[in-house]
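S.K.: Have a look; sequence and predicted model below, questions after that.
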Amino acid sequence: MTLTSTPPSHRPEEYTVHAPTTAQPVQRKATRPRADALRNRERIVTAAREMFVEDGPEAPLDEIARRAGVGNATLYRNFPDRDALVREVVCSVMDRTAQAAEEALAVTGDAFEALSRFAHAAADERISALCPMVSSTFDQHHPDLVAARERVERLIGEVMDRAKAAGQLRADVGVGDLMVAVSQLSRPPAGTGCFVNDRFVHRHLQLLLDGLRAPARSVLPGTATTMEDLRQA
């Protein structure tokens, strides 16, 4: 599986400021980021995401800049430190996962098939590689991160609720159950050199999805897992 390009971020930090044209004080007004600035930012986030998957969150920033085809100054102009870049990569992956959930909700017809397509798309986002980054020292309560997390959790919940309402998804599973399974199947943590296992991901994920279908053939121990349960674990 290959990583696809990251969509334009909604958190740009590079702006053009209009210079005053009179002696009178004028209010500084931020304009839309320039197209080349947005492209550079996108390339940096894409390169960082690839290298974080391959080498973990401590991948050298100068190597990320080199892979993105930009200079170190451009990288630091967009992301003043590693935490800012890691946060943007995490938000970017959550945004892409949320988009996959929105696409599943837009599908009419078989609700479980839509859920299945979402789960396979989420696996392709390499969510497992984000785990060490989410548990790192950067501010997990940053507004961008909180907003992205709340959006993706709400949308995944809607996809699952629709399948439950259709009587196709067993009632004793929660969002956390699905996302733990997807993250564990999507590949071992970054840097373990197990890309060879990629060919098994979607095969094993489909086996899992078959086990989520209703009617359930067994009773699961414990209770349905929420994302809040995972954060408190």
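M.R.: Sure, I can see it. Numbering: from 1, shown residues only.
S.K.: For the rest of this, base every contact and every neighbour count on C-alpha atoms.
M.R.: Fine.
S.K.: centroid residue for this structure?
M.R.: By CA atoms, centre = their mean, the chain has its centre lying nearest to Val93, at 1.9 Å.
S.K.: That residue and Asp124 touch, don't they?
M.R.: No - Val93 is not in contact with Asp124 according to CA atoms under 8 Å; the separation is 10.2 Å.
S.K.: A further structure is provided below for comparison with the first:
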Amino acid sequence: MSTTAPARRPRRDAAANRAGILSAAATTLAHDPHASIDTIARAAGLTRRALYGHFDDRDALLRELIDAGAPRFNAIADAVDATDPAPLALARLTDRLWTEAAHVQVAAALALDETHVEWTAAALAPLRRTVAELVRRGQADGTLRTDVATPTVARLIEETARVVVTRLDASSPDARLLAVRAVLSIAGLSWREADAVLLSLDTEP
């Protein structure tokens, strides 16, 4: 009579090791965007072989970092006030996203590079829907540009935000305002209109 051995439960430290790898990767990549798997493994206190027990390769590790960070940005989009005028709502959204991204700019830049942009777009689907809805609302009431179709304007805003995150120095005191101005400009506001929106943003309690 044969007996079937009970299925082994995953080692209790496996989840902790995986979380440790992700944390070490985020910290290491913030200092060196080109850090190797070996460097990340050492930072996590593991061997290269042990790290590969959790992730197939460096790209898989980066994709999970993207997935782990996306909910914070999607939550910011979920908090958009539907009663705000579209330009103000777009400015607030950009401002809050920039503030969040500035804390993890290197990791955000990695997530938005050409290699991972499609993966990032999928992870940030709720945020992208919010941007498209703001564009539709602004076009409907005439506060945002109507010479370009909604999906195209939304995509242009996304691309502008991507360039801002990957190119602007987050430590610059003007970076936040430049990020908001760039998005509002692509959305169709003149610099004077953008100034008025920014004034409203800066005088909020």
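M.R.: That came through, no problem. Owing to the predicted nature of the structure, the values given are computational and were not obtained by experimental measurement.
S.K.: which strands and helices sit next to the helix or strand where Ala19 of the second structure lies?
M.R.: Using DSSP states H and E, Ala19 of the second structure falls within helix 12-31. The contact analysis (3 or more CA pairs under 8 Å, 6 or more residues apart in numbering; DSSP states H and E) places helix 12-31 of the second structure against helix 37-43, helix 58-78, helix 105-111.
S.K.: what comes into contact with the second one?
M.R.: Translated: helix 58-78 of the second structure. With contact meaning CA atoms under 8 Å, 6 or more residues apart in numbering, helix 58-78 of the second structure is reached by 22, 26, 36-37, 55, 93, 96-97, 100, 111, 116, 119-120, 123-127, 130.
S.K.: Filter these down to the buried ones.
M.R.: Buried by 16 or more other CA atoms under 10 Å: 22, 26, 37, 55, 93, 96-97, 111, 116, 120, 123-124, 126-127, 130, out of those.
S.K.: Can you pick out the ones from those that are in helices?
M.R.: 22, 26, 37, 93, 96-97, 111, 120, 123, 126-127, 130 (DSSP state H).
S.K.: To which residue of the second structure is Val180 of the first structure aligned?
M.R.: Superposed on the second structure with TM-score structural alignment, Val180 of the first structure falls opposite Glu159.
S.K.: For its match, identify the helix or strand it belongs to.
M.R.: helix 150-167.
S.K.: Would you mind pulling the contact partners of that helix?
M.R.: Residues contacting helix 150-167 of the second structure (CA under 8 Å, 6+ apart): 98, 101-102, 105-106, 108-109, 112-113, 128, 131-132, 135-136, 139, 179, 182-183, 186-187.
S.K.: try 7 Å this time
M.R.: Residues outside helix 150-167 of the second structure that contact it (CA atoms under 7 Å, 6 or more residues apart in numbering) are 105, 109, 112, 131-132, 135-136, 179, 182-183, 186-187.
S.K.: of all those, which comes closest to Ala7 of the second structure?
M.R.: Leu112 (40.3 Å; CA to CA).
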